[in-house]
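S.K.: Here you go, sequence then predicted model.
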Amino acid sequence: MEYENIYIEEENNIATITINRPKKLNALNKRTILELHTAFKELEEDANTKVIIITGSGEKAFVAGADISEFAHFSEDQGRQLAAEGQERLFDFVENLTTPVIAAVNGFALGGGLELAMSCHFRVASENAKMGLPEVSLGVIPGYGGTQRLPSLIGKGRAMELIMTAGMTDAAKALDWGLVNHVVPQDELIPLCLKIASRISNNSPIAIKYAIKAVNAGFKYDENGYAVEIDAFGTCFGTADFKEGTTAFLEKRKANFPGS
């Protein structure tokens, strides 16, 4: 697929996806969501990609929201379809990738932008980041998983207030609430994400895959996270990565994981 609204840079087994619609503050439209889905899918299938970082172009915004002009005149059924397709194609898809995804939140992450950041496995923010779900100010609610992921990250009460006031939180408060893991000056954002990604890439891709699956299971009503963990733990014992990891430990050397 030829990308119009994103670009990808790859180095040292780390891929960085940049949403590139600066005039629209990187707002998500249908084309961008499709491009992101395609990029994530291709990188997930590439064994050389150990970690994915996603960010927005420029210094103002990660993603300032959805492109409202695309759905302002939608019917009820079209609205339901928009949310269902978006969740399946991008937001749920990212959450369940077996390749770790780090959101590098530079500037505004509002509406669909915050929902995209929350679907990533964790988030790092620049000091100028502003985050919120302002949908109720438009007469609608978050539709890409925001009402579910935000409470699980910051607690029900805080999420209710943020959603109902259509307010924004700054980076410092987001760090205090656990919405982001780190806050740094903007020029240090990508370097820190790359540093963290490098540390992740040194570990077993297979073990990370099962760790993501087990953690996610604990947040799903129809799964027993403990049971998933037990099964995944046992499955790891049959992998080449487990053999290499334990052998390297006993031989007091650095492991060279085959990823299988």
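M.R.: That came in fine, so what should we check first?

S.K.: going forward, measure contacts between C-alpha atoms and count neighbours the same way
M.R.: OK.

S.K.: which other helices and strands contact the helix or strand hosting Arg199?
M.R.: If you go by DSSP states H and E, Arg199 is part of helix 189-201. With contacts taken as 3 or more Cα pairs under 8 Å, 6 or more residues apart in numbering; DSSP states H and E, helix 189-201 sits against strand 14-19, strand 51-56, strand 101-105, strand 122-126.

S.K.: Of those strands, which stretch is the most buried?
M.R.: strand 101-105 (a mean of 27; mean count of other Cα atoms under 10 Å).

S.K.: before we move on, the earlier item: distance to Asn256 added to the helices and strands packed on helix 189-201, as TSV?
M.R.: Conversion of the helices and strands packed on helix 189-201 to TSV gives the following (distance: least, Cα to Cα, whole Å):
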stretch	distance to Asn256
strand 14-19	17
strand 51-56	17
strand 101-105	22
strand 122-126	25
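
S.K.: The helix or strand following the helix holding Arg199: how far from the chain's middle?
M.R.: As assigned by DSSP H and E, the chain's next helix or strand after helix 189-201 is helix 205-217. Counting by Cα atoms, centre = their mean, to the nearest Å, helix 205-217 is centred 15 Å from the centre of its parent chain.

S.K.: Flag every buried residue along the helix holding Arg199.
M.R.: Neighbour-count burial for helix 189-201, counted by 16 or more other Cα atoms under 10 Å, picks out 189-190, 192-194, 197-198, 200-201.

S.K.: what about versus this one:
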Amino acid sequence: MFARSCSRLVASKTAVPLTSYLARTARPYSSASSTYEHILTETPRPGVGLITLNRPKALNALSSPLFKELNDALSKYDEDKDIGAIIITGSEKAFAAGADIKEMAPLTFAQAYNNNFIAPWSHLANAIRTPVIAAVSGYALGGGCELALMCDILYCSTNANFGQPEIKLGTIPGAGGSQRLTRAVGKSKAMELILTGDMFSGKQAGEWGVAAKVVDGGKEQLLEEALKTAEKIAGYSRVAVVAGKEVVNKSQELALREGVEYERRMFHGLFGSQDQKIGMTAFAEKKKPEWSNE
């Protein structure tokens, strides 16, 4: 929620749309999907859906119209049987520099509360079963940091800058930042970051466990690493991948004993899938499994 201040900080630079990179590499599998105003969608690798936030003049500031499109694209990819992993990214300069303050500033409590303002932002975390990878370059502040934290896997470049600076605007995180950041870095560090509004670097994100991988390079190198992982995930059984995502997410909600029991039940349940038989038979016969995704 700090896009306006961040915009002033980096206004002298020019955002480079990710589609220019995709066009240059000319991957044979790349194809355009639905047309949106605030995002771009592509399928750059087999089984991989790519969503690029595309409000370069606003440093990809997050707004209700953008999230409506994002949620629509996520749902379509999630329902597509040919898509096994999704990537969300932004520009070289900003993943998303925050929420659109112009949209938020005039709201009253009654308007925000009665309309359940920004609740749809949690669609990614609450409804999407396909694994989602955040590829973060540049600024990921406020809502941008929260969006990245909602993703299942977070990759970032060394030039990434994260933060929850809402305290500087007289408010607090509203899309899960206080909860997910605390789970990632611990109470004391999260408290410091949220109460000071300080940023932390991509390097620190890797050291603190916020990011699974920190890429030393530009946006192209970052995206390539995310694509490799997404394509690898998409190459496995959809049934097993969805189950794996589910049990890891449950670990954040359940006590250890209950979590282990939940995992065991899911493990037992997979013995009713065709892919469990396909996978184990292929292993025994030293063959590559051909998944049915059933």
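M.R.: Nice, I can see it. This one's a predicted model, so the numbers in the text were calculated from it and none came from an experiment.

S.K.: Excluding sequence neighbours, find me the nearest residue to the counterpart of Thr49 of structure 1 in structure 2.
M.R.: When structure 2 is aligned by TM-score structural alignment, Thr49 of structure 1 is paired with Ile83. Excluding the flanking residues, the one nearest Ile83 of structure 2 by Cα to Cα, 6 or more residues apart in numbering is Gly47, at 4.2 Å.

S.K.: Glu135 of structure 1 now?
M.R.: Glu135 of structure 1 sits nearest to Ile141 (Cα to Cα, 6+ apart), 5.1 Å away.

S.K.: Tally up the residues packed near that neighbour, please.
M.R.: Number of residues near Ile141 of structure 1 (other Cα atoms under 10 Å) recorded here: 17.

S.K.: same question, Asp80 of structure 2
M.R.: For Asp80 of structure 2, using other Cα under 10 Å, the count is 13.

S.K.: all strands of the stretch 151-294 of structure 2, in order?
M.R.: Here the stretch 151-294 of structure 2 has its strands, by DSSP state E, counting those that start in this stretch, at 153-157, 161-163, 199-201, 213-215.

S.K.: how about the second one: buried residues?
M.R.: Neighbour counts using 16+ other Cα under 10 Å place 161-163 of strand 161-163 of structure 2 among the buried residues.

S.K.: what's it aligned against in structure 1?
M.R.: Counting by TM-score structural alignment, strand 161-163 of structure 2 sits on residues 130-132 of structure 1.

S.K.: coming back round to it: please identify which of the helices and strands packed on helix 189-201 of structure 1 is closest to Leu250 of structure 1.
M.R.: strand 51-56 (27.2 Å; Cα to Cα).

S.K.: just checking, what packs against the closest one?
M.R.: By 3+ Cα pairs under 8 Å, 6+ apart, strand 51-56 of structure 1 packs against strand 14-19, strand 61-63, strand 101-105, helix 189-201.

S.K.: between that strand and strand 14-19, how big is the angle?
M.R.: 20 degrees (axes from the mean of the first three to the mean of the last three Cα atoms, to 10 degrees).

S.K.: ok, residues contacting strand 51-56 of structure 1?
M.R.: Strand 51-56 of structure 1 has contacts (Cα atoms under 8 Å, 6 or more residues apart in numbering) with 13-20, 26, 43, 62-63, 99-106, 193-194, 197, 200-201.

S.K.: try 6 Å
M.R.: 14-19, 62, 99-104, 197 (Cα atoms under 6 Å, 6 or more residues apart in numbering).

S.K.: Kindly report the same for stretch 166-173 of structure 1.
M.R.: By Cα under 6 Å, 6+ apart, stretch 166-173 of structure 1 touches 127, 129-134.

S.K.: again, only using 10 Å
M.R.: The contact list for stretch 166-173 of structure 1 (Cα atoms under 10 Å, 6 or more residues apart in numbering) reads 105-111, 124-138, 141, 160-162, 174-175, 177, 179-180, 182-184.

S.K.: again, but for stretch 74-94 of structure 1
M.R.: With contact meaning Cα under 10 Å, 6+ apart, stretch 74-94 of structure 1 is reached by 30, 33-38, 40-41, 44, 71-73, 96, 100-101, 112, 115-121, 140, 142-146.

S.K.: I only care about those residues that end up buried; give me the ChimeraX line for that.
M.R.: Only the buried entries of the contacts of stretch 74-94 of structure 1 go into this ChimeraX selection, using 16+ other Cα under 10 Å:
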select :33,34,35,36,37,38,40,44,96,100,101,112,115,116,117,118,119,120,121,142,143,144,145,146
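
S.K.: which one in structure 2 is aligned with Gly167 of structure 1?
M.R.: By TM-score structural alignment, Gly167 of structure 1 lines up with Asp198.

S.K.: And for that match, the neighbour number?
M.R.: Asp198 of structure 2 has 14 nearby residues by other Cα under 10 Å.

S.K.: Superpose on structure 2 and give me the mean offset of the helix ranked longest in structure 1.
M.R.: For structure 1, the longest helix by residue count, based on DSSP state H, is helix 30-45. Compared with structure 2 after fitting, helix 30-45 of structure 1 has a mean deviation of 0.5 Å; criterion: mean Cα distance after the TM-score superposition for structure 1.
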